[in-house]
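In: next one to model:
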Amino acid sequence: MNILKLLIVYPIDPYGEKYGGIETNIKSFIKDSPKSFEFELIGIKKKGSRLKLLKWQNIIFEGKKIRFIPILNVKDPNTRTLIPLTLKFVINLFLHKGKIDFRNRIIIFHRVEPAYALYSLKEKKILFIHGDIRNFINIYCESRWRRIRSLYYFLDRFVIKNMIRIFIVSQKGLEYYRHKFPKYTSRFKFLPTWYDPLIFHKFNNLDRAKILSKYKILDKRPIILFVGRLELAKDPILLIDSFYLLTKKFPNSQLIIIGDGTLRQKILKKANFLFGNGNVIFLSKRTQTEIAEIMNVSDLLLLTSRFEGMPSVVLESLACGLPVVSTNTGDSSLVIKN
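Out: All right, here's what the predicted structure looks like:
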């Protein structure tokens, strides 16, 4: 069996709880990979973690044995700081790349910035683009690049020509890149968003009462579910406002919020003001198995994002038999009808 050595470069902590679609994508990719794939990961570690900084170590990640080296200590990867996490990661990658053996590996990036630090390497490189970069002009975009997007677009061309393949999870993003870089059209490929059908499916013999009790959810209908980061891009303010209108017609409605982010306290304060101690339940971060259980007892998934690629939570919900109401963003309309 021919072994393919894949080196993923991304600021992820295998033992941490950083929220986001890219993290989910990386985990699923490693988990579902064939035995011929041998993984190494350059990432980060949380301060106080038992992982050793700047040392290769063998770990079990998503059921697979991989080699991991953290190049940066982070207090909380979910908290925005004056210096962005990605910038700190790129600086440390540039400073410590001499300690890492890149030979005979295919290097995989999930953001363009780390590719700048490794631009001179001759190894084969692959880039995953999670969305549509034109969203930088969106006022809800969290990226600091939004203020200097012309610089991003300028640097982007050097990264693109340095890749043997670019996978894009958005159909609209794929069309944009092929139009912008006609010379490299064949390098761009559409990568459909996927989900794990062993986890996300409609439960047979559902013990609804047991699941509701497990998560301290009242047996009041309808139950509206939100799963995502509490950040501007997901517009949780619109989520609360929409749910408030719903309670005018269905006063027993419950909103279950699974996720965390910088807007958590603001959302919590607004929910308490509008609903008191009832109606809205914050469950913070949950595993995929737990999310699937909650989807199976919910009545509707509500997605209020200002922009998306193809949100995996939509596919996961539909797989569980849970209807979805969403803003018309990204590729959601390809699977959400009526």
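In: C-alpha from now on. contacts and neighbour counts both.
Out: Will do.
In: so where do the strands sit in the chain?
Out: Per DSSP state E, the chain carries strands over the ranges 4-9, 37-46, 57-61, 64-74, 106-109, 125-129, 165-168, 188-190, 223-227, 254-258, 280-282, 300-303, 324-326.
In: what sits up against the first one?
Out: Going back to what we said before, that points to strand 4-9. 36-43, 102, 104-110, 114 (CA atoms under 8 Å, 6 or more residues apart in numbering).
In: doesn't Ile22 make contact with His130?
Out: Yes - between His130 and Ile22 there is a contact under CA atoms under 8 Å: 7.2 Å.
In: can you pick out the residue with more neighbours from the two?
Out: Between His130 and Ile22, His130 has the larger neighbour count (other CA atoms under 10 Å), namely 22 against 17.
In: need the contact list for the residue lying closest to that one once chain neighbours are set aside.
Out: Of all residues not flanking His130 in the chain, Val169 sits nearest, at 5.5 Å (CA to CA, 6 or more residues apart in numbering). Residues near Val169 by CA under 8 Å, 6+ apart: Phe128, Ile129, His130, Gly131, Phe190, Leu191, Pro192, Thr193, Gly309, Met310.
In: among these, who's most crowded?
Out: Neighbour tally across the contacts of Val169 (other CA under 10 Å): the maximum, 24 neighbours, falls on Met310.
In: name the residue most distant from the centre of this protein?
Out: Centroid-distance maximum for the chain: Lys249 at 33.4 Å, with CA atoms, centre = their mean.
In: contacts only, for that one.
Out: Per CA under 8 Å, 6+ apart, neighbours of Lys249: none.
In: same check, this time on the one 3 residues further on
Out: By CA under 8 Å, 6+ apart, Asn252 lies in contact with Lys220, Arg221, Pro222, Asn279.
In: mind running it again at 10 Å?
Out: Neighbour list for Asn252: Leu218, Asp219, Lys220, Arg221, Pro222, Ile223, Leu246, Gly278, Asn279 [criterion: CA atoms under 10 Å, 6 or more residues apart in numbering].
In: could I get those as a markdown table with distance to Leu334?
Out: Formatted as a markdown table, the contacts of Asn252 follow (distance: CA to CA, whole Å):
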| residue | distance to Leu334 |
| --- | --- |
| Leu218 | 33 |
| Asp219 | 33 |
| Lys220 | 32 |
| Arg221 | 28 |
| Pro222 | 26 |
| Ile223 | 25 |
| Leu246 | 26 |
| Gly278 | 35 |
| Asn279 | 31 |
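In: Proceed likewise with the subsequent sequence, for comparison:
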Amino acid sequence: MKKNNILHIIIGLGKGGAEKTLYQSIIKTKNCFNHKVISLTDSGYYRNLLIDNSVEVYCCNFKKKSLNVLPFIRILYLLLLNRKYTFQTWMHHSNFLGGIIGKLFFVKKIYWNIRGEGISDKHSKILTKFIFKMNAKLSYFIPNKIITCSKSAINNYVNNGYKNNFLLIHNGCDTNIYKSNINIRKIYRKKLNLDDNIFVIGMAARFSRQKNHLLLLETLKSLNDKNIPFVCLLAGSQMNKMNKKLKNYIDELNLKNQVILLDQIDNINDFMNAIDIHVLTSSYGEGFPNVIIESMACETISISSDVGDSSIILNNNKFVFEKDNKQDFLKKLLYLYNIYVNDINTWKNISFKNHKIVKDFYSIEKMINDYKMIWTK
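Out: This next block holds a predicted model:
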């Protein structure tokens, strides 16, 4: 049977939610489709992983502030060369560039992929705001379909003028990889010299204004002031002592003995097994946070600010707090800490239900089947 050809166009291949979904969707369907990937910028984390799986990857090294036109010429050439492929573009800049060029080259099928909830008027760059508005107009005649991973994104984009031509494909989690493992928990904690019974809070997120680590640290200070014994593990890009801004926050709030910086890590499954609660304190920009379902799959309790589809995934307002609200966040943390200390059966019951929710509604198999269906049309 002849395989359909899919050309993926993405801004870069570093560690991120969109990049991870692109990688998973390719690896899990490579027996059904011929995939190629164009990174508009550099290589990043997923390049070698894709190449190791016999996927052709082209990096154009496009730089925003550079006057060098060669990367743009290379992009044009690669898109022209593969114009008979179905174009699957990922995120705003790729949707814009890949969509326009694809239309000019008479590409028959162009699918946009939008990940986050939307853009922020306060925090988004001017170019991103411009492309966001231009894509709203282009959405009426370029993409055959706009794929997104969250209901909140659909509502936000339609309200901002995008054509209501969306297909909802939730992110999926591989529960054969992400699952509870007591041995991993013990080994991970032993490496960090953490007692088996210490209450461990964790957050896996890059250091950025969007993720709002300051809210987390200020709330941890309030927890510390109440003499509650805990440790917090922070993993992600720039989560290290070289980050002076982060280090100053920790020092000023007197949390040196409570916070451990792990930097960027490869095995999120191990991290999620080592902690008792995963928190997400984002202020904006989230669509469908992968870390929530990854923690839940590992039977680790997750709480999140009310951004994107977090409240839909968690399906319990006791695990969701008002964004940027320290008091509400602290209230939810204390509620869960009391269950952890005083009612272990309820704690285990919540943990087990978390895994079941992911398996029933957010499995990797469901996500892959949805991508197969759209790419086969």
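In: sorry, back to before: can you put the strands of structure 1 in TSV and add distance to Pro197 of structure 1?
Out: Listed next are these as TSV, based on distance: least, CA to CA, whole Å:
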stretch	distance to Pro197 of structure 1
strand 4-9	25
strand 37-46	22
strand 57-61	20
strand 64-74	19
strand 106-109	25
strand 125-129	23
strand 165-168	22
strand 188-190	21
strand 223-227	18
strand 254-258	20
strand 280-282	26
strand 300-303	18
strand 324-326	18
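In: aligned partner of the residue nearest to His130 of structure 1 in structure 2?
Out: Here Val169 of structure 1 is matched to Cys149 in structure 2, going by TM-score structural alignment.
In: so what corresponds to the residue farthest from the centre of structure 1 in structure 2?
Out: Under TM-score structural alignment, Lys249 of structure 1 pairs with Lys226 in structure 2.
In: and its match, how far from Val320 of structure 2?
Out: As judged by CA to CA, to the nearest Å, Lys226 of structure 2 and Val320 of structure 2 stand 22 Å apart.
In: picking that back up, mutual contacts of His130 and Ile22 of structure 1, please.
Out: Residues touching both His130 of structure 1 and Ile22 (CA under 10 Å, 6+ apart): His110, Arg111.
In: got the contact list for whichever residue in structure 1 pairs up with Ile73 of structure 2?
Out: Under the alignment (TM-score structural alignment), Ile73 of structure 2 pairs with Leu95 in structure 1. Contact analysis of Leu95 of structure 1 by CA under 10 Å, 6+ apart lists Ile71, Phe89, Ala117.
In: could you measure from Leu95 of structure 1 over to Arg105 of structure 1?
Out: Relative to Arg105 of structure 1, and taking CA to CA, Leu95 of structure 1 is found at 20 Å.
In: any idea how many residues pack against Leu263 of structure 1?
Out: A total of 16 residues lie near Leu263 of structure 1 under the criterion other CA under 10 Å.
In: distance between the ends of stretch 107-125 of structure 1?
Out: Terminal-residue distance, stretch 107-125 of structure 1 (CA to CA): 5 Å.
In: how about the counterpart of Thr300 of structure 2 in structure 1, nearest residue that isn't a chain neighbour?
Out: Applying TM-score structural alignment, one finds that Thr300 of structure 2 aligns to Leu322 in structure 1. Nearest residue to Leu322 of structure 1 in three dimensions, chain neighbours excluded: Leu300, at 5.8 Å (CA to CA, 6+ apart).
In: measure whatever residue of structure 2 lines up with Asp32 of structure 1 to Ile364 of structure 2 for me?
Out: Superposed on structure 2 with TM-score structural alignment, Asp32 of structure 1 falls opposite Lys28. From Lys28 of structure 2 over to Ile364 of structure 2 the distance is 9 Å, taken as CA to CA.
In: comparing these two, which residue is more hemmed in?
Out: A side-by-side neighbour count of Lys28 of structure 2 and Ile364, using other CA under 10 Å, places Ile364 first with 22 against 15.
In: surely that one and Ile27 touch.
Out: No - between Ile364 of structure 2 and Ile27 there is no contact under CA atoms under 10 Å: 11.6 Å.
In: anything in contact with each of those two?
Out: Common contact partners of Ile364 of structure 2 and Ile27 (CA under 10 Å, 6+ apart): Thr21.
In: quick one: residues contacting the counterpart of Ile281 of structure 1 in structure 2.
Out: By TM-score structural alignment, Ile281 of structure 1 lines up with Ile260 in structure 2. For Ile260 of structure 2, the contact set (CA under 10 Å, 6+ apart) comprises Leu192, Gly202, Val231, Cys232, Leu233, Leu234, Ala235, Met239, Asn240, Lys241.
In: next one: Lys191 of structure 2
Out: If you count contacts by CA under 10 Å, 6+ apart, Lys191 of structure 2 has none.
In: what about the alignment partner in structure 1 of Leu215 of structure 2, how many residues close to it?
Out: Alignment note (TM-score structural alignment): Leu215 of structure 2 maps to Leu238 of structure 1. For Leu238 of structure 1, the neighbour count with other CA under 10 Å is 15.
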